[in-house]
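> this one's sequence-less:
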């Protein structure tokens, strides 16, 4: 090969070597492409190896991957990613904040305790600053995330409601449902605005999924908003598709109609037939809501309550305090324990679980459980004494009705606890003033 050809060949190789050296922009784009195709584990692996190169877009993409495909390992790396994501919140606005809020809430509901408090504080602080920049769909996502993560500040809730009022005519039906669900979950009390959201929901009820239909029923009932045209539309949709609603959707609709006292005989019959099929599929919250709803509506059909009781026995350890008290009240109220075929050990099983959680029971829980035990004349002196002691600790939290219920229940149960009688007497006198 001649010298000229050798020189030319060398220059060609040098140009190839120069081309092989990728620019920082090219490397960032390549990383983004890998993240876009990654699942949760792969995204965490990339973050673990190249976190220094992660910019805002990379963090948001990695968070979405983890939310869509929960990782099976690397909890430490996940914690680092969450901390990085939260640190970005003060500089995010609009679609980026909504995307991060959705990912954060989705991850934290699946990974219990993983960055929940930090994420909730960051999002709560960011909302008043950016609420005015959010589009209706973004506002809905942020409200949903706040409701999932924590009990946000009054300032954050007020900012969402204020901006949502300005955009009320621009919410799609599904967005209106999600926003109503979030505000109800956060116990935002704005009846006028919730009525407006109910109107927006009514306009598109025919295109709602069954899940969103159940969420709509629950949300407006939780907010004590009775929009009769909307409930009639939900009723019609349910009657037309009752066998297609899953257990949790069914529980939300049954509870909503009971809470708003809006059910008729045709609906009650359909509720019972649907629940007979779906009872084994209900989770703890669904079982508590359905049992309370049926008892409140005066439905005490033995076969249905037997099936609900059997399902409750299977998942008793998963019930929280409020669910246990609601379930106890419902079965005692319905007299289900006296019906042929019902298992009388159910209330005892509820009481056993409640005894293990007695220190965490609130005043409402104590009231409902004490009333239920008294009605069933349950022979559990040890637990009843602990329950009465808890009632003394919660004296200031009882309303007049709860106080009267407790006084009657513990009297029927012949329970003597130091301080109980004087507490009941003092609170009774205070309530009459």
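Cool, the structure landed. In this text, all values refer to a predicted model and were calculated from it rather than measured experimentally.
> from now on I want contacts and neighbour counts done on CA atoms only, so please keep to that.
Noted.
> whichever strand or helix holds residue 65: what's the following helix or strand?
When elements are assigned from DSSP states H and E, residue 65 belongs to helix 56-68. Sequence-wise, the next helix or strand downstream of helix 56-68 (DSSP H and E) is helix 75-88.
> buried stuff in that following helix?
Across helix 75-88, burial judged by 16 or more other Cα atoms under 10 Å covers 78, 80, 81, 82, 84, 85, 86, 88.
> greatest separation within these: which pair is it?
Maximum pairwise distance among the buried residues of helix 75-88 (Cα to Cα): 15.6 Å, between 78 and 88.
> list the contacts for the most centrally placed residue in the chain?
Nearest to the mean C-alpha position of the chain, counting by Cα atoms, centre = their mean, stands residue 148 at 5.8 Å. If you count contacts by Cα atoms under 8 Å, 6 or more residues apart in numbering, residue 148 has them with 105, 109.
> show me how far the helix or strand encompassing it is from its chain's centre.
Using DSSP H and E, residue 148 maps to helix 136-149. Here helix 136-149 is found 13 Å from its chain centre; the criterion is Cα atoms, centre = their mean, to the nearest Å.
> any idea which helix or strand comes after it?
Using DSSP H and E, the first helix or strand after helix 136-149 is helix 154-166.
> just the buried residues of that next one, please?
156, 157, 159, 160, 161, 163, 164.
> closest one of the residues you listed to residue 401?
residue 157 (30.7 Å).
> how about the nearest residue to that closest one, chain neighbours excluded?
Leaving aside its sequence neighbours, residue 157 sits nearest to residue 188 (Cα to Cα, 6 or more residues apart in numbering; 7.1 Å).
> assign the one you found to helix, strand or coil.
Three-state assignment for residue 188 (DSSP: H, G, I helix; E, B strand; the rest coil): coil.
> for residue 98, see how far away it is.
20 Å (Cα to Cα, to the nearest Å).
> who's more crowded, those two?
residue 98 (24 against 16; other Cα atoms under 10 Å).
> touching, that one and residue 146? I think so.
No. Taking Cα atoms under 8 Å as the definition, residue 98 is not a contact partner of residue 146, at 10.7 Å.
> which stretch of helix or strand covers residue 101?
Counting by DSSP H and E, residue 101 is part of helix 94-110.
> show me what that helix is packed up against.
helix 56-68, helix 116-130, helix 136-149 (3 or more Cα pairs under 8 Å, 6 or more residues apart in numbering; DSSP states H and E).
> and the angle from the second one to helix 136-149?
Interaxial angle of helix 116-130 relative to helix 136-149 (axes from the mean of the first three to the mean of the last three Cα atoms, to 10 degrees): 150 degrees.
> which residues are in contact with the nearest residue to residue 291 once chain neighbours are set aside?
Leaving aside its chain neighbours, residue 291 sits nearest to residue 330 (5.5 Å; criterion: Cα to Cα, 6+ apart). The contact partners of residue 330, taken as Cα under 8 Å, 6+ apart, are 291, 292, 293, 294, 295, 296.
> take the one below as the second:
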């Protein structure tokens, strides 16, 4: 049979001519690889071949295609490779959601298959799957990752270093909590860290910090292992390493020191994110490394255009937190921020302006740009970001009304969302900017009062300070809640947690508001004496002032405050603090005996030898007290209020001679209206503020000081013409609480003045506002004056004879600061023919014409009063005073040395005559205002002191500041022929001359 077949084949092949095959003849196509199959089409693929397909895939979609085509033949290793390779594919965030949606079923199938084989996977595969799921961001795979973490607990010893690092990194990246696994890793691999490469050390530390796992011993081991090989770390690994330690606040000073030394010459290797993270880590760890920050700043400034918004914000925050002021960097950051503020998220805006405010960077353009952006996008901001933003603008002192209006709106709309710290920051910010929006503080009070017990000491102090600063109507309610909380929680020693500044701010707030906080002050007084040694100068002043004006001072506290004040030195205290300590010194002299110390009072180590029951110091050292008194004296008001001027006018209509805005010697208090014991013998002394307090902001301004020359004599019968030694305080709303109770500061001032021998009348604003007519106002003042009992009250002192010699001498020394200072100031004013308006306009006697023959004290200054005194009294000597020899004598200026006529051409014009003439000129000559009248009075005083006849002056003689040629012509015409008399009007004089 086979032979037959062979024969047939041969016959067939030999039949016909042979045909040649063309090289272009069509051949069947080659069976090459098809998509998804590589070179394995046409035959079943094994696991190794599928792995090769997965490794050669160039996109996430092609990996999905391999799984779809060969899912039934996928082995364990193939699933691990698929997830690992999927995690390494770069999928931009905008395409990630589309990818997950398109491959939802495929991914779910792959995840289910993986989940079913976790129990038998090797460590390498477990780590690879977890790493891939975490990197690709597949949230549905988190359940599988947790199963992997549980499986790893049973075979952790079999994991290699890289596998451990990858597994914990993946869990942290996915945000999954696996505390048991992390504890096991920290416990079992601490002694294997020598197996870890730099990247693995860095990734492991990052994973623990990202998961918030505290493992001090493990982190210490990582630091010890990393330090010797820091040179092998890449820039990113260095940044991640220090970031990790800073995040979990694990102290590693040597690691940070060595990393800083390694990073400084390599700063150029860091990208923008790493530069920001590096600075953030060192700031967060509170590790001082100024040289490193300067190197980072030098590298960052020319590359800020590469920084993302978050990186810019982190860099600014880091430098501000570290306290590194790099002006060039902050200026560059501000320029970038202004142009890209619309790209910043709410947290990034908040952090940036917080950083600039904290660093004190003077970049107003940044704040203005931020104010507009925040105001427009306030609904995007979280409550913490709103509070931080308000705090930043208040700290920087930037006026942003629109921003604060938006903050107030959000506070009303979202009041239940703000926590206590945020409420405190908002209250502080509004108070710092002096924004007294009443409903906002009511809202803050309503939200805070029920939760005061949860406030930290700083929050309590800041909230109290804020409400007191703006005089919020609800301040009393808030302070009452604070007092209840603090007194009730004394067993928990909450008050002992207060810092010095917080104690000082709290008591200052209570004293400023006038809150009834006796129990709180009583409790504070038991332990504050032992804490005073740590008080800063402003804390000393606030505490001493608060306890003094509320009359809650205790002997132990007074002794401790005196000792701390002396230790600090007078130069340590500013103007305001010096004024507060002067009142404290007045309290030492006038308010003792103080309340007794409690038996549980903790005494300070200094002053040595002080025991409970001892008498506190009677006053501060003389030189220091003089310095503080000088500070009080130069605090002259800028101007009198309209209410004050109205009372002064009514008093003038009664014919009562008085002086406005006068400072009482020794007490240092500036009083609204003073009726002097004897205006002739107790002349106001005109001083330059710089002579008393060179550091004062008001240096160069003039102020007037008066000291009572002799005890007042009781009038018999009482008559307004005999009223003397009276202080009239015109008290506006600030002097009272909402229920119209006087504030402690006002009460203290009146109390001290009374104890110094003055009769004090207080005119409340609400009483005066009810008087609609001048007659009613005069009747009110007459009634108050006639009710004065000029007999000394029990416990009160006769001024100043009843004062100690030491205090009297101090008062006299500070009263005028020496005759030379007074003469210098007066001579400078007189020679320059300057307007008395250069003095405090409010510090002048009333200018209304007298009624009933009662002389009103003129405004001609000390020189005019000396002229008046000699012309009126002649050679009559002033009544002697105790210690009169110690009193510096005021000499007249050189320009007024000739007080009496020496020839026929000289005319003796006394002070009353000069004042009367000028007052009538002010009335009769149109165009002379009060200010110009002051200038005219100064000019007339100088000319009268030279013996010139004011009735025969030329137009040129009358010209002075404010009085030009045209106005001088009217003055010369009106004054022509005037005689040196203090009574009658010019018109009467002219009529008399015409009649003659």
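It's in. Computed from a predicted model, the values in this text were never measured in an experiment.
> rewinding a little: just among the contacts of residue 330 of the first structure, which is most surrounded?
That'd be residue 291 among the contacts of residue 330 of the first structure, by other Cα under 10 Å, with 27 neighbours.
> quick one: the helix holding residue 148 of the first structure to the second structure mean distance?
Compared with the second structure after fitting, helix 136-149 of the first structure deviates on average by 1.4 Å (mean Cα distance after the TM-score superposition for the first structure).
> per the alignment, residue 65 of the first structure corresponds to what in the second structure?
Using TM-score structural alignment, the partner of residue 65 of the first structure in the second structure is residue 85.
> burial of that match, as a residue count?
Neighbour tally, residue 85 of the second structure, other Cα under 10 Å: 24.
> kindly report the same for residue 30 of the first structure.
12.
> and the gap between it and residue 55 of the first structure?
13 Å.
> try residue 130 of the first structure
21 Å.
> now residue 214 of the first structure
39 Å.
> okay, the two: which has more neighbours?
Per other Cα under 10 Å, whichever of residue 214 of the first structure and residue 55 has more neighbours is residue 214, with 25 against 13.
> find the residue closest to the more buried one in space, skipping its chain neighbours.
Per Cα to Cα, 6+ apart, closest to residue 214 of the first structure is residue 249, 4.8 Å.
> residue 419 of the first structure now?
That would be residue 392: by Cα to Cα, 6+ apart, it lies 6.8 Å from residue 419 of the first structure.
> isn't that neighbour up against residue 422?
No. Between residue 392 of the first structure and residue 422 there is no contact under Cα under 8 Å: 9.4 Å.
> which residue ranges of the first structure form strands?
Taking DSSP state E, the first structure contains no strands at all.
> and the gap between the residue of it positioned farthest from its centre and residue 9 of the first structure?
Within the first structure, the residue lying farthest from the chain centre (Cα atoms, centre = their mean) is residue 2, at 78.0 Å. Per Cα to Cα, residue 2 of the first structure is found 10 Å from residue 9 of the first structure.
> kindly report the same for residue 34 of the first structure.
35 Å.
> more neighbours, the two?
Neighbour count, other Cα under 10 Å: between residue 34 of the first structure and residue 9, residue 34 has more, with 16 against 12.
> what residue of the second structure matches up with the more buried one?
Match for residue 34 of the first structure (TM-score structural alignment): residue 53.
> now do residue 212 of the first structure
Checking TM-score structural alignment: residue 212 of the first structure goes with residue 237.
> once you drop chain neighbours, what's closest to the aligned residue in the second structure for residue 406 of the first structure?
Residue pairing (TM-score structural alignment): residue 406 of the first structure is matched to residue 426 of the second structure. Among residues not flanking residue 426 of the second structure along the chain, residue 387 sits closest, at 5.3 Å (Cα to Cα, 6+ apart).
> right, and the one you found touches residue 422 too?
Yes. Using Cα under 8 Å, residue 387 of the second structure is in contact with residue 422, at 5.3 Å.
> OK, contacts around the closest residue to residue 325 of the second structure other than its chain neighbours?
If the residues on either side of it in the chain are set aside, residue 325 of the second structure comes closest to residue 359, at 6.4 Å by Cα to Cα, 6+ apart. Residues counted as contacts of residue 359 of the second structure (Cα under 8 Å, 6+ apart) are 319, 320, 321, 323, 324, 325.
> and with 7 Å instead?
Residue 359 of the second structure makes contact with 320, 323, 325, according to Cα atoms under 7 Å, 6 or more residues apart in numbering.
> any idea what the second one aligns with in the first structure?
Okay, so that is residue 323 of the second structure. That one, residue 323 of the second structure, aligns with residue 298 by TM-score structural alignment.
> mind checking what residue 104 of the second structure lines up with in the first structure?
So residue 104 of the second structure corresponds to residue 79, using TM-score structural alignment.
> same question, residue 166 of the second structure
That one, residue 166 of the second structure, aligns with residue 141 by TM-score structural alignment.
> thought residue 104 was touching that match, still the case?
No. Assessed by Cα atoms under 7 Å, residue 141 of the first structure is found out of contact with residue 104, at 11.3 Å.
> tell me how many other residues surround the alignment partner in the first structure of residue 255 of the second structure.
Superposed on the first structure with TM-score structural alignment, residue 255 of the second structure falls opposite residue 230. Close neighbours of residue 230 of the first structure, defined as other Cα under 10 Å, add up to 20.
> contact partners for residue 230 of the first structure?
So residue 230 of the first structure contacts 198, 202 (Cα under 7 Å, 6+ apart).
> what's the answer for the one 3 residues further on, then?
Under the criterion of Cα under 7 Å, 6+ apart, the contact list for residue 233 of the first structure is empty.
> now it: how far from residue 205 of the first structure?
For residue 233 of the first structure, the distance to residue 205 of the first structure - Cα to Cα - is 7 Å.
> now for these two: what residues contact both?
Taking Cα under 7 Å, 6+ apart as the criterion, residue 233 of the first structure and residue 205 do not both touch any residue.
> residue range for stretch 821-830 of the second structure in the first structure?
Using TM-score structural alignment, stretch 821-830 of the second structure pairs with nothing in the first structure.
> re earlier: the closest residue to the match of residue 166 of the second structure other than its chain neighbours and residue 125 of the first structure: what is the separation?
Of all residues not flanking residue 141 of the first structure in the chain, residue 98 sits nearest, at 5.9 Å (Cα to Cα, 6+ apart). According to Cα to Cα, residue 98 of the first structure and residue 125 of the first structure sit 14 Å apart.
> again, but for residue 394 of the first structure
32 Å.
> one more: residue 278 of the first structure?
From residue 278 of the first structure over to residue 125 of the first structure (counting by Cα to Cα), the distance is 42 Å.
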